Structures are given as structure tokens and as C-alpha cells.
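Just to be clear, the model below is a prediction. Sequence and coordinates:
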Amino acid sequence: MAHPVDVHVGRKLKEIRTLRRYSQTDVANKLKLSFQQIQKYEIGSNRIAASRLFELTQIFEVSPAYFFEGLNGGSYDDVSPCIPQSAIVTALDAIKDETVKSRIVTFIEDASGVRVAQQG
């Protein structure tokens, strides 16, 4: 069974990957891994090593702390199985029409005043 912290870090990976509009294959290629490995990271079945986590911080230009945000002071029992941000990211990821997806992201950027970095 996966450790709750590994599951949380995997969710955060999926969240930032989707927000930055990277596919699992894009991330895998940058890390010289298979996209299946990224899938395993994202569901928490494979633990992300510190060196790999550092590489991910470089790819997504976030601090290592990003991956641990929301752990409620380190209490493993309090790791939420469904944090709202992840639900939004999952819903956005499910949209197959790239034009619609782009318009939604633009709306979010306009409403929040926060620019979502794009791949490329």
C-alpha cells in the first residue's frame, strides 16, 4: 500500500503538470523516463526520490515545498483524498478540446490575476 505522503506528492505532481500543460510523456522525456513511470509517481505507487524531486522542481520552476503543501503540518492522517485544486485540475485535464481548455485557462488567469506558465 502506498504511503499517504507519496500519494500527496504524486497528486501535487499531477496538479502542476496539468496546470503547466505538460503531458506525462513531456515530463517523462525531460527526465529520460517512460510515461508509465510518471503515472506511477502520480498515483503514489512509486516513491519519488529526492534527486528526482529536485529535477521536477527545475522543470516546473517551483520550490520543493510545493510538493508538500497541504500536508497539514506533516500529519499523515490528515492528507485529504480529494483536495479541491486537484479536482479542478483533473476536470481540466479531462477536457479534450484544446481550444475550450485554453479558453478556460485564460478565464482563470483573467479572474485570478495569476499567469499559468505554458509549456514550450
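That came through fine. Everything numeric in this text was worked out from a predicted model, so none of it was measured.

hey, let's count contacts and neighbours off CA atoms from now on
Will do.

Which parts of this protein are helices?
Under the criterion DSSP state H, the chain contains helices at 4-19, 24-31, 35-43, 50-60, 84-94, 98-112.

Of those helices, which stretch is the most buried?
Of all those, helix 4-19 carries the top mean neighbour count, a mean of 22, counting by mean count of other CA atoms under 10 Å.

Just want the angle from that helix to helix 98-112.
Here the directions of helix 4-19 and helix 98-112 differ by 100 degrees (axes from the mean of the first three to the mean of the last three CA atoms, to 10 degrees).

residues making contact with helix 4-19?
With CA atoms under 8 Å, 6 or more residues apart in numbering as the test, helix 4-19 has contacts from 23-24, 27, 41-48, 60, 66-68, 71, 76-77, 79, 85-86, 89-90, 93, 116-117.

okay, pairing it with this:
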Amino acid sequence: MAHPVDVHVGKRIRHRRWLVGMTQQQLAEKVGIKFQQIQKYETGANRVSASRLWDISEALDVPVSFFFEGLEDADVARDRDEAVPADLMGDKEALDLVRSYYSIPENQRRRLFDLARVLSDVS
């Protein structure tokens, strides 16, 4: 069974890779490994070594600490009864939505955000 920290780090790798629009193959090529290894890292099946995590952080243009963000809150989020899934950023549709949202010009994005808040208050 995978260690919860390895699973969390893997999810953060996948999250960042999707946000920048990179495939597993592209990340693997930048890091110098096979894409199957990226798959294993993202599921937590394989533990990422410190040096490999450093390479991945450079390829994804984030500090190494990015992969550990939210780790201390993971147990808290799991215990909360929320309408939003705990692994929201593990959902490809949600990541595509976030990517699209940030491609909208800022003034229009703010108006869209306000509309979404109003609609969510209605339901």
C-alpha cells in the first residue's frame, strides 16, 4: 500500500502537470525517464527520490516545497463533510475549468466569478 505522503506528492505532480498543459510523456522527456514512471509517481505507487523531485520541480517550474503544500491539511480535508471532493485538483474536468478560467481577461474573469458566486448561493 502506498504511503499517504507519496500519494499526496504524486497528486501534486499531476496537478501541476495538468495546470501547465503538459503530458506525462513530455514531463518524462524533460526529466529523462519513461512516462510509465511518471504514472507510477502520480499514483503514489512509486516513491519519488529527492533528486528526481528536484528535476520534476524544475521541469514544472515550481519549488520543491510545492509538492508538499497542503499535506498537513490533508487529514482535516478528509474529515470535513463538504460538497467539494477532497481531491478536486485530481479531477481533469476541474483542472480544465481552472485553466480556461485563467485564460479569460481579468475584468471578465472577475465578472464570471461574481456570477458563479450568485448562482451557487441560489442552489
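Cool, got the structure. Note that the structure is a prediction, hence the values are computed from the model and not measured.

Tell me the spacing between the aligned partner of Gly90 of the second structure in the first structure and Asp93 of the first structure.
Across the two structures, Gly90 of the second structure finds its equivalent in Ser86 of the first structure, going by TM-score structural alignment. Shown here: Ser86 of the first structure relative to Asp93 of the first structure, a distance of 10 Å by CA to CA, to the nearest Å.

Lys12 of the first structure too?
Between Lys12 of the first structure and Asp93 of the first structure the computed distance is 14 Å (CA to CA).

The nearest residue to Phe54 of the first structure once chain neighbours are set aside: neighbour count?
Nearest-residue entry for Phe54 of the first structure: Pro64, 6.8 Å, with adjacent residues in sequence omitted and distances by CA to CA, 6 or more residues apart in numbering. The local packing count at Pro64 of the first structure equals 15, with neighbours defined by other CA atoms under 10 Å.

From Leu56 of the first structure, how far out is Pro64 of the first structure?
For Pro64 of the first structure, the distance to Leu56 of the first structure (CA to CA) stands at 9 Å.

For Ala45 of the second structure, see how far away Gln39 of the second structure is.
Shown here: Gln39 of the second structure relative to Ala45 of the second structure, a distance of 8 Å by CA to CA.

Give me the distance from the helix or strand encompassing Leu112 of the second structure to the chain's centre.
Taking DSSP states H and E as the definition, one finds Leu112 of the second structure inside helix 106-122. Relative to the chain's own centre, helix 106-122 of the second structure is displaced by 23 Å; criterion: CA atoms, centre = their mean, to the nearest Å.

quick one, that helix and helix 92-102 angle?
What separates the directions of helix 106-122 of the second structure and helix 92-102 is an angle of 130 degrees, with the same axes, to 10 degrees.

if I look at Ala94 of the first structure, how far off is Val100 of the first structure?
As judged by CA to CA, Ala94 of the first structure and Val100 of the first structure stand 11 Å apart.

typed the wrong thing, it's Glu15 of the first structure
Separation of Glu15 of the first structure from Val100 of the first structure (CA to CA): 19 Å.

Also Ile59 of the first structure?
For Ile59 of the first structure, the distance to Val100 of the first structure - CA to CA - is 26 Å.

counterpart of Val116 of the second structure in the first structure?
One thing to correct before we go on: residue 116 of the second structure is Ala, not Val. By TM-score structural alignment, Ala116 of the second structure lines up with nothing at all.
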